[in-house]
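Novice: have a look at this prediction, sequence included:
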Amino acid sequence: MSLFAGQAPRPLADRMRPAHLHEVVGQDHLLGPEGPLGRMVAAGALSSLILWGPPGTGKTTIARLLAEVSDLHFEAISAIQSGVVELRKIFEAARRRREGGQGTLLFCDEIHRFNRAQQDAFLPVVEDGTVTLVGATTENPSFELNGALLSRCRVLVLRALDEAALGALVARAEAALGAPLRLTDEARAALLSLAGGDGRYLLNLVEQVATLPGEEVLDPAGLGRVLQRRMATHDKAGDGHYDLLSAFHKSLRGSDVQAALYYAARMMVGGEAPEVVFRRLLCAASEDVGTADPQAMVQVISAWDAYERVGWPEAKLFMAQAITYVATAPKSNAAYMGFTRALAAAERSAHLPPPLSVLNAPTKMMKELGYHAGYQYDHDAPEAYAGQDFLPEALRAEIFFTPNERGFEREIRKRLDYWAGLKARRGG
């Protein structure tokens, strides 16, 4: 290390790294006395771990401090910059260290970026205890890590820092800086909101505010002028994409229009393609509204078409209208479930022919065989309903579609009951 390395300027986030596990904020569910890491440390029995959580929640810091309290040599690598050759060198050094009586905690950042073959390289050294692996990932381990590695590690979920944890970080930073930030209470709240649960990013913002010249106390508008706005976190190819889509669809299904509008806004602010939102909206209009309000699909398709014709930002009007319509529409999955039951019946009864009466008879031979015999043209019957059987005989007792009493399905139910009554009176 250079003689002057200690004099080089360091970012506030680096200077503020906790020196002890109890200084880590926002992860008490893991580090508290009853948390899994708290119990491991107390028992002196640290196992290999996968730390899964959003950026800036303390994954690297926790790994480093775990090594200290467990008296393990700390070795850190990044999956972005390392390959199997580097891993082999680290494993060999860990073996030599182990022979000398010291264990190794190997911290692997972005471990999900290793391919399956590279992940397999960890298996023997984790299995025999050559290293205690602590992998960090922002992606769902069950999708990104192979099963063999997961079976040898415990997955722990870190949470995005809440307002209390972020507030504690700011207070700690102000103490280290020796002066409070020149912010109104409203601007301070806006600063915490800008961080988006990321402690490292928050400390970077604090440093920018603390180094501003002058004595002006900033309100939210002033804070917005001096800070670059943080882009919304939304990985369009990762878990965030599917999590927000899931929350959006379930909000629509649950008739929570406030949440549906919010999650759609989250996706749009995060740069999601509008067709992704409309596609999910259209699915909900059919799957969850269905025939309780057949206009729901029409509304969504019309809004989607208008969106493409006009474009953003005016087109947000059409998206909002479609979302509020679907979210507040009466709900029924009767059509969807009816077709699901019909598909299952079709799988097991594909050998059954339709009744001969409903089949056309374009040739003399087919007529002689009874094709089309007894068919009744419904428009010639009273109420335009002849009450014929169209299902194969073995399936005539099956009921696939059962409308409920919500919305337009109430009218559909009345019609079905009416036709059933006509059929019964006519001896069908």
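Specialist: Received it, and whenever you're ready, just let me know what you need.
Novice: from here on, contacts and neighbour counts on C-alpha atoms
Specialist: Will do.
Novice: okay, now residue 272: neighbour count?
Specialist: Residues lying near residue 272 (other Cα atoms under 10 Å) number 17.
Novice: with residue 203 instead?
Specialist: Residues within reach of residue 203, counting by other Cα under 10 Å, total 22.
Novice: so it: helix, strand or coil?
Specialist: helix (DSSP: H, G, I helix; E, B strand; the rest coil).
Novice: ok, residue 155 next?
Specialist: Taking three-state DSSP, the label given to residue 155 is strand.
Novice: residues in contact with it?
Specialist: By Cα atoms under 8 Å, 6 or more residues apart in numbering, the contact set of residue 155 is 49, 50, 51, 52, 141.
Novice: then this one, side by side with the first:
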Amino acid sequence: MANLFEAAGMDADAPRPLADRLRPASLADIAGQDHLVGLDGIVTRMLESGSLGSLIFWGPPGTGKTTLARLLAKETDLHFEQISAIFSGVADLKAVFAAARQRRQTGEGTLLFVDEIHRFNRAQLDSFLPVMEDGTITLVGATTENPSFELNAALLSRAHVLTFRSLDQQALDKLLGRAEVETGKPLPLDDDARASLIRMADGDGRAVLTLAEDVWRASRSGENFSAEALQEVVQRRAPIYDKGQDGHYNLISALHKAVRGSDADAALYYLARMFDAGEDPLYIARRVVRMAVEDIGLADPQALGITIAARDAFQFLGSPEGELAIAQAVIYLAVAPKSNGAYVAFKAASRTAKQHGSLMPPKHILNAPTNLMKDEGYGKGYAYDHDTPEGFSGQDYFPDELGRQTFYDPPDRGFEREIRKRLDWFAKRRQ
């Protein structure tokens, strides 16, 4: 092992980073995740039941995802294996699965922790399914991205998603207190500087401990930093607002309402504030996509494509260059014709589906692959629309017991004017 350190130019006895030294040794030591590991937390209940299924940990960096995975392996007597989706390929996965199968033959289970699991492609994610189903591994995947968007449905159906929260001010201050005990010296900061350092960490426990180390390294004997001096020392500005608290929701709400109100300038102002505060651009991009389908809808069918393209452009260009693509999409949405017709229609259809979800579709639109089903009237009387002169048969497709319903009522704006004409034409032919 010594040769390994020497080859890398490292001292085998080099001090460990503070964040590593303070890594929690028990579930009770994990800060800021009481909803998971507190007395009534879901993880606590799982462990009490003696059953731990595959899990997906979703949350910001530095909130304890890796630590909790390690502790779960310890609590359940499973062998802990860790890989990163960034550095692992198909060959690595096959080797990990093979080793897990060998352990299983000796009676030892494996908890496989996959960091950045959303980086795997669909085929790689599918390779986990058989070893999850037969119990070869207990998968714990960690991601900073929304699993609903980034992971496939087959994997999600076999795993329980647990959401990690950004650490609040109290949790971060508690970590700093533990760091002071560990090092045996107080942080050389006045009250305002300490509060500023906590804001700089932005809910990231690892970041707050790294910043604390930077402060101790930079301080001289008897020196105490103010908030202004702290910024010079660590070369980092405190965020304008706390992304986990009210400022985060206030600004995204203001951006959404400015777009809905067709005020491109105000929308750009709030967008710029969010970028300046260090908000995750992909979070903003997702919300902009939501605006396209909720507030513009079919009044301008191009709006959704433009917002998706803006998201893709940001992922391709990165920050700050890719921010312009999101800004361009925001301008487009703000000046586009507005309609929530599709949004309202889908909500109305959802309510009706919940109330009448057991009704059978009319038999004439059901396929009849067997003679018995043909005898029962399946498919009888169905008119193939393409065989009609106008490509429209006018048949009723609602369940017989429900009768015809109207959910979508497009306003006379933008492209929905054309949709309204088509719907009126269909209604006349249907009558």
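Specialist: Happy to help now that I have it. Only a predicted model underlies this, so the values are computations on that prediction, with no experimental measurement involved.
Novice: give me the TM-score for these two chains.
Specialist: Put the two chains on top of each other and the TM-score (TM-score structural alignment, normalised by the length of the first structure) is 0.63; 301 aligned residues with a Cα RMSD of 3.5 Å.
Novice: from residue 264 of the first structure, how far off is the residue nearest the centre of the first structure?
Specialist: The residue lying closest to the centre of the first structure (Cα atoms, centre = their mean) is residue 243, at 1.4 Å. Distance of residue 243 of the first structure to residue 264 of the first structure, computed by Cα to Cα, to the nearest Å: 12 Å.
Novice: please enumerate the helices of the stretch 201-350 of the first structure.
Specialist: Ranges of helices in the stretch 201-350 of the first structure, per DSSP state H, counting those that start in this stretch, are 220-226, 239-253, 257-269, 274-284, 295-310, 316-328, 334-348.
Novice: pretty sure residue 199 of the second structure contacts residue 238?
Specialist: Yes. Using Cα atoms under 8 Å, residue 199 of the second structure makes contact with residue 238 at a distance of 5.5 Å.
Novice: of those two, which one has the most company?
Specialist: residue 199 (22 against 19).
Novice: what is the equivalent residue in the first structure for that one?
Specialist: Using TM-score structural alignment, the partner of residue 199 of the second structure in the first structure is residue 193.
Novice: helix or strand: which one has that match?
Specialist: Taking DSSP states H and E as the definition, residue 193 of the first structure sits inside helix 185-195.
Novice: that older thread, list residues touching both of residue 199 and residue 238 of the second structure?
Specialist: Here residue 199 of the second structure and residue 238 share no contacting residue, scored by Cα under 8 Å, 6+ apart.
Novice: and the residue of the second structure most remote from its centre, how close does it get to residue 81 of the second structure?
Specialist: Distance to the chain centre peaks in the second structure at residue 375, reaching 49.5 Å (criterion: Cα atoms, centre = their mean). Going from residue 375 of the second structure to residue 81 of the second structure by Cα to Cα gives 58 Å.
Novice: can you pull out the strands in the first structure?
Specialist: Listed in chain order, the strands of the first structure (DSSP state E) span residues 49-52, 73-78, 104-109, 132-137, 154-157.
Novice: which residue numbers in the second structure does the fourth one align to?
Specialist: In this case it means strand 132-137 of the first structure. The aligned range for strand 132-137 of the first structure is 138-143, by TM-score structural alignment.
Novice: and the contacts of the matching stretch?
Specialist: 52-59, 65-66, 69, 109-118, 132.
Novice: can I get the buried part of those residues as one ChimeraX selection?
Specialist: Those of the contacts of stretch 138-143 of the second structure that count as buried under 16 or more other Cα atoms under 10 Å are selected in ChimeraX with:
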select :52,54,55,56,57,58,59,65,66,69,109,110,111,112,113,114,115,116,117,118,132
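Novice: contacting residues for the aligned residue in the first structure for residue 23 of the second structure?
Specialist: Per TM-score structural alignment, the equivalent position to residue 23 of the second structure in the first structure is residue 17. By Cα under 8 Å, 6+ apart, the contact set of residue 17 of the first structure is residue 61.
Novice: same check on residue 91 of the first structure?
Specialist: 125, 130, 131 are the contacts of residue 91 of the first structure under Cα under 8 Å, 6+ apart.
Novice: and the last one, what does it touch?
Specialist: Right, residue 131 of the first structure. Neighbouring residues of residue 131 of the first structure by Cα under 8 Å, 6+ apart: 91, 94, 103, 104, 105, 106, 125.
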